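Engineer: coordinates for the following, if possible.
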Amino acid sequence: MGSLKKMILIRIFILGLVCTGVGNFSRAKTPSIAFKIDRLEDTMLQEVAEGDFRIMVAGEPLDRLTGAEFTALREQELKLQNQKPGDAESERKLNALLIAMARIADEPTLIYLHELFESYPERRNDIAEAISWYAEENKRRDADWRILVRSLNIIEGDQAKTVMRALTRFRRRSNKAQWIRQVILVGLEQDAEGQEIADSLLTHWTGQKFKLEIDSAHPLMQQWQDWFVSKYPDELSAVLPIESADSRWKYKELLAELQQQKKSTLDLKLGAQAFVKATCIKCHRFGEQGEKVGPDLTYVSRRFQQKEVLHATLFPSHFVSEEYPTFTIVTDAGKSFTGMMGAAGPDEIMLLTEAGKRQLIKKQEVDEIIASKKSAMPDGLLNLVTKAEAIQLIRYLGTLPEGASDKYRHKLP
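Structural biologist: Predicted coordinates:
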C-alpha cells in the first residue's frame, strides 16, 4: 500500500472515531481500579469501562445519594487527597472517585465538584474531566460549560481530549478570541486524534471549516493559526511559546522537578529569598512584602496551579491579562517607553517599565499611546536564581503567607 494512501486511511479512521464517539474518553491502558468505600456497607468504586468509574452498591450503580452516602464519599475523597503528595496510586483513585461522583449526577454532588474546582486549583484537571463525563449523558448546563472552558488553560493529554469532546456537545459556543486561541494552543500539543477533536470544537464555535488535506503544506492546526491572525489581528497570536536560547532553565525541566519536589519538604526561607533575588518584590506584593504595581500574588495559590505560575514566569508575554495591560508611549521627542500605567499627578503619566522603574512622562509631551501585546514583566527573571531557588520560589508562591485569610477557599458542604 502506498504511503499516501495509508496516511489517508489512518486519517479517515481517526475522523470516524471523533464523529461517531467510538473510543470516547480514551486513555493509556492502566491497571483497573476498584476499592471499597469506607463507612458504607457493600459499596465499591469500580471501573465499569476503560476510564469510566461508578459507585456500586451490591453490584448495582448508585444513581442517587442519601446524606450519609454523600458524607462518606466526601470523607473518602478527603482521605485520598490527604495522602502523601506524589502518591500515584492515591491520585488515580482520587481521579476515579471524582468521575464516579459526577456520574451520580445529582445536584449536591455537582455543587461539591464546582466548589472543589474553585477552591483547589491543583485538582482542576481531574474535576474538569469528571464534569465532562457528566455532560456526556446528562443536561448540559451553562455552569458546567464555564468550568470546562476555564480548564482549557491547564488540561493536556487525554484529559484535554475528554474536555474538548464534551464542549462540542454543548449548544453554547464561545466567541471570545482568548478561548478560541487556547483551543488552538491545546490542539498544537495534541496527537492526530486530539487535533481532530480540537478542529471539531473550533468549527463548532466559529462555523469555520478547513479541508483535511494529507499532502497540504499547511497542517490542520496551522490553518487555524493563520485564520486566527487574520480574524483577530490585535490579539496575541496562537503560537506556542519559544524558549530563549539564553534561558538558564527550560520549562519542562523545571516542571518535572517541581512535580518531583511535591514529595519533599518545602523550604520557605529559600523561596522567600528567591522572591527578592528574582526581583519579583519590585512589582508584586506577597503578604506583607513587595510593591503593588503588578498583580498581587498573595492569593495566587488559590487562583492558579503552580505549573501556571511557572509558565507565566518563564513566558510572561504568552498571556497578558486584561487587568494589567501594557502600553508604549511615544513622546514628541521621538522617545518611547513601554510598561504598565499607574497613578500619577494630573499632568503626568507614570509607567512601570520592564526594569521595575517608574517612568514619569508629562502629558503635554505625549505624541501617541499604543496598546502593546508584550507584558511589562521582563523575560529571564529565573536566570537570576539557581534551579533549587526557582523551584522553591514557585512552591513558596503556592502557599498562603502568614496573616492572609483563606478567602478564596470555599467552605465545602
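Engineer: CA only for contacts and neighbour counts going forward, please
Structural biologist: Noted.
Engineer: all strands of the stretch 301-413 of the chain, in order?
Structural biologist: Applying DSSP state E, counting those that start in this stretch to the stretch 301-413 of the chain gives strands spanning 326-331, 336-342, 348-353, 358-362, 366-372.
Engineer: nearest to His218, out of these?
Structural biologist: Minimum separation from His218 across those (CA to CA) falls at strand 366-372, 28.8 Å.
Engineer: now the most centrally placed residue in the chain, nearest residue through space, not along the chain?
Structural biologist: Centroid-nearest residue in the chain, with CA atoms, centre = their mean: Ile154, separated by 2.0 Å. Among residues not flanking Ile154 along the chain, Asn125 sits closest, at 6.8 Å (CA to CA, 6 or more residues apart in numbering).
Engineer: and Phe315, what is it in contact with?
Structural biologist: Counting by CA atoms under 8 Å, 6 or more residues apart in numbering, Phe315 touches 241, 243, 379.
Engineer: neighbours around the last one, how many?
Structural biologist: Translated: Asp379. As a burial measure, Asp379 scores 17 neighbours (other CA atoms under 10 Å).
Engineer: contacting residues for it?
Structural biologist: Contacts for Asp379 (CA under 8 Å, 6+ apart) come out as 313-316.
Engineer: narrow the residues you listed to those in helices?
Structural biologist: 313-314 (DSSP state H).
Engineer: here is a second sequence; please produce its structure as well for comparison:
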Amino acid sequence: MGGTKGVNLEAVQGKLVTQFQTMMGSQRPRDEIADATMRETARLLCSMDVADATPLLVQTMNASKELEAGLHYALCLRYMKSGWDFHSRLQVLNWYETTRDWEGGNSLQGYVRNVVAGICEGLSPDDRKEMLTQWQQRPHATRLLLSISTPDNVKDFDQVVGNLLGDMEKMPGHASLQEMVSLTIEALGKSDSDASRATLRKLFDTYPDRREQLARQLCNHPDEDCWPQLVKALSFGDGTTMQQCLKALTAVDRKPEAADDFRAAILAGLKLNDQGGMLAADLLQIWTGAEHHAGKDLNRAIAFYQGWFQGRFPQAAPAVLPQIDIEKTRYGLDQLVKFLDQDPKGQAGDPVKGKAIFTKANCIKCHRFNNEGEGIGPDLTTVRRRFQRKEIVESLLTPSQVISDQYKSVTVFTKAGLVHSGMPVPNTGNNDAVVLLLSDATRITIPKSEIEELVPAKVSVMPEGLLKELNLDDIADLFAFIETSKQNEEPAQRAAK
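Structural biologist: Below you'll find the predicted structure:
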C-alpha cells in the first residue's frame, strides 16, 4: 500500500482562523447556513485549542445580538486553554455583566454562571485582585468572582476584600449590594489568616446588623481572639448562629468569669430547646467543670446549670428567659421587631418626630444623644452602631434582662426602714451622700449616715412600659430617630475636636 502524507495541523488551524476572520468581517447578512458554518468553525478552533482564535471568539461573543449565539461562543471559550490575556478575560466579564437581566429562569442564569466561572479558572492572583478592585464597574461579575475565589486565588486577599467591604458599606442604601456584602464576608471567612480574622472581628464590632453572618464566619476558625464575639452572638443570634457559636466555643481553650457570659449560654440553651439546646449543656459542662448527669434530658441539664449559676452568682439576675408582661408593655418583642424590619410603615418613620418622642419619654434625663441629655445611663449617640434594632427593642421591653456592670442599680436600706432602688449618680460633688436616679427619672439624695445597707439590685432603673403610651406610628418615628445614630461620631471623637 502507498503511504499517505501527514496533515499540516498548523496550516489547517491557520486556514480555519482566516476563514473565521473572513466570516466575522463580512458585511453581508448571514443566513442560517452561514451562521451554522461560523459556529461549527468556532467549535473546531476550540477543540484544537488554537490560541489565535481566543480573542476572535471573545470579540464575536460580545458582538452577538442573540442570546443563543453569545452563549454558544462563551461555551466554546470555556474550553479554550490558550491565547488568553488579562484583557480577553476582562472582556468576558464585561459580557457576563450584560447577562444579569436575561430571562430564562434560574437554570439559564446558573448555566451562564458556570460557563463564565470555568473561563475564570485561569485567572491569576494578580488578575483577580485587579478585577475585584474594579468592582463598581462590574458588580454582577464581582459577585461571581467572590463566590469562586479562595484566599490563595487573590493577591493581597485580606486587603482587597477588606477594602471592598469598606467601599460597599459606604453605600448602605443600595439594596443590590447586600448579596455582594454577604459574599465578601463569606470570602473573608474562607481565610484562616490573622489579617482576615482581625477584619471579621472589627466588622463584628462595627456593623451590628451583620453580626450573625460575621459570627458564623468566625466559627470557621475559632480561637481565643474571637471568643468575645462568639459569646456575644449567643445573646441575639438566630438558631443557626447560636448553634454554630456554641459548638465553636467548645473548641476554644477559654472559660468565662463574668456572670453574663454563663447566663448567655444558659439562655441560648433555653431558646434553642430541642433544636440544638444540648450544645449549650455541652459547653456549660466544659465551662463549669460540673457534670449535669442528665443524659439527653435538656430540661434537667439546663435546670442543673441554672442552679449552679444562682449559687455561683447570687447577686446576679437569674438565668431565665425574659417574660414580657403585655399589660405593662402593650407590645411583644416579635411583634415590634417584625413591624420595624418588615412593615413599610415601620420603616417610614419621621426622625424629627422621633426626637420629640425621645425627649417626651424622658430618655434624655438619663441618656445623652449627641450634645443633649444626661450622661448617667449609657450614651446613645452611636447606639445603632453598637446594637441591632432587635436588641434595642428587647432592652426597652425587658430592661432588667441585661444590665451593664457600669449601670447596675443598687438597693439602699435606711436605718429608718425605708428602701430605695435606683442607679447611683456619679460625680455629684457630695461625698457624704448617695444620690440615686429613680425609675421615674427623678433623683433622691440619701445621707450616708442614714444608710444601714447597700446591695446590688437585680432590677434596672429603667422602667418597663416605656412604649406603652406610644402607637405604632410613634414607635416608627422613635426608631427612625434612633437610626440616625449610625451617622453620628463616637462621643470620644467629638470631644477630641
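Engineer: pipe the strands of the stretch 301-413 of the first structure into a markdown table and attach distance to Val300 of the first structure and mean neighbour count per row.
Structural biologist: Formatted as a markdown table, the strands of the stretch 301-413 of the first structure follow (distance: least, CA to CA, whole Å; neighbours: other CA atoms under 10 Å):
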| stretch | distance to Val300 of the first structure | mean neighbour count |
| --- | --- | --- |
| strand 326-331 | 21 | 21 |
| strand 336-342 | 20 | 20 |
| strand 348-353 | 21 | 20 |
| strand 358-362 | 24 | 16 |
| strand 366-372 | 24 | 14 |
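Engineer: returning to that earlier point: any idea how far the residue nearest to the centre of the first structure lies from Pro325 of the first structure?
Structural biologist: Using CA to CA, to the nearest Å, Ile154 of the first structure is found at 22 Å from Pro325 of the first structure.
Engineer: could you report the separation of Leu188 of the first structure from Ser244 of the first structure?
Structural biologist: 20 Å.
Engineer: neighbour count for the two, which is higher?
Structural biologist: Leu188 (20 against 13).
Engineer: coming back round to it: quick one: map the residue nearest to the centre of the first structure onto the second structure.
Structural biologist: Matched to the second structure by TM-score structural alignment, Ile154 of the first structure sits across from Phe236.
Engineer: sorry, back to before: mind putting the contacts of Phe315 of the first structure into JSON lines with distance to Lys335 of the first structure?
Structural biologist: Converted to JSON lines, the contacts of Phe315 of the first structure look like this (distance: CA to CA, whole Å):
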{"residue": "Pro241", "distance to Lys335 of the first structure": "29"}
{"residue": "Glu243", "distance to Lys335 of the first structure": "29"}
{"residue": "Asp379", "distance to Lys335 of the first structure": "22"}
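Engineer: all strands of the first structure, in order?
Structural biologist: 34-36, 43-49, 52-57, 60-61, 285-286, 289-290, 326-331, 336-342, 348-353, 358-362, 366-372 (DSSP state E).
Engineer: related to what we said a few turns ago, surely the residue nearest to the centre of the first structure and His311 touch.
Structural biologist: No - Ile154 of the first structure lies out of contact with His311 (CA atoms under 8 Å); the separation is 10.6 Å.
Engineer: all helices of the stretch 1-150 of the second structure, in order?
Structural biologist: 9-25, 32-47, 53-63, 67-78, 86-97, 105-120, 125-133, 139-148 (DSSP state H, counting those that start in this stretch).
Engineer: the second one packs against which elements?
Structural biologist: Helices and strands touching helix 32-47 of the second structure, as assessed by 3 or more CA pairs under 8 Å, 6 or more residues apart in numbering; DSSP states H and E, comprise helix 9-25, helix 53-63, helix 67-78.
Engineer: closest to Met131 of the second structure out of those helices?
Structural biologist: Closest among those, using CA to CA: helix 53-63, at 17.5 Å.
Engineer: just tell me the aligned range of the closest one in the first structure.
Structural biologist: Aligned by TM-score structural alignment, helix 53-63 of the second structure falls on no residue of the first structure.
Engineer: just the buried residues of stretch 141-152 of the second structure, please?
Structural biologist: Within stretch 141-152 of the second structure, the residues scored as buried using 16 or more other CA atoms under 10 Å are 141-146, 149-151.
Engineer: how about stretch 283-301 of the first structure?
Structural biologist: 283-286, 290, 293-294, 297-301.
Engineer: with respect to Leu78 of the first structure, which of those is nearest?
Structural biologist: Among those, and counting by CA to CA, the member closest to Leu78 of the first structure is Ser301, at 19.1 Å.
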